[in-house]
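[1] For reference, the sequence and a predicted model appear below.
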Amino acid sequence: MEEAASYFRIGEGKLRKLVSDNPNAEYLLWNGNRVQIKRTRFEKFIDTLSAI
């Protein structure tokens, strides 16, 4: 989460909220209880938003 927040310049809290609101999103990869973000798919998702 820290690395993704830094890479995408999104606050960690906001990123955690996006994950908790969309636990089955295509840009997430779950490794047990740990979540990883698929960069290219998350970038496409962000491109569709007007604001985060």
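    Noted; the coordinates are in hand. Here the structure is a predicted model, which is why all the values come from computation and not from measurement.
[2] switch to C-alpha atoms for all contacts and neighbour counts from now on
    Noted.
[3] and Glu26, what element?
    Secondary structure from DSSP states H and E places Glu26 outside every helix and strand.
[4] Surely it touches Arg41?
    Yes. Counting by C-alpha atoms under 8 Å, a contact exists between Glu26 and Arg41, whose distance comes to 7.1 Å.
[5] second one coming, line it up with the first:
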Amino acid sequence: MSNIYEIPYWNKYTLSIEEAAGYFRIGECKLRKIITENPTADFILWNGNRMQIKRKRFEEFIDRQSVI
């Protein structure tokens, strides 16, 4: 029995690049490129030097795009 409680992606507030790639079905390199092109976007949260993606805000960003 594991002591680790795993929260499903769809319930998390922020996602790592790896988690976001799996959840949104977008490659990690493409996600890093989107973040590089939008450094002040409201869907990015920096934890030290680690990028976290605010799931709901990134969903809203994706909804506004016609091409990724």
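    Thanks, I have the structure now. In this text the structure is predicted, and so the values were computed from the model without any measurement.
[6] so what corresponds to Lys38 of structure 1 in structure 2?
    Aligned counterpart of Lys38 of structure 1 in structure 2: Lys54 (TM-score structural alignment).
[7] Let me know the secondary structure of the residue most central in space within structure 2.
    With distances taken as C-alpha atoms, centre = their mean, Ile53 lies nearest the centre of structure 2, 3.3 Å away. Secondary structure state of Ile53 of structure 2, per DSSP: H, G, I helix; E, B strand; the rest coil, is strand.
[8] what's near enough to touch it?
    Remark: with contacts taken as C-alpha atoms under 8 Å, 6 or more residues apart in numbering, Ile53 of structure 2 is in contact with 14-17, 20, 43-45.
[9] Max pairwise distance over the residues you listed: which two?
    The widest separation within the contacts of Ile53 of structure 2, taken as C-alpha to C-alpha, falls between Ala20 and Leu45 and amounts to 13.1 Å.
[10] Among the two, which residue is more densely surrounded?
    Ala20 (21 against 17; other C-alpha atoms under 10 Å).
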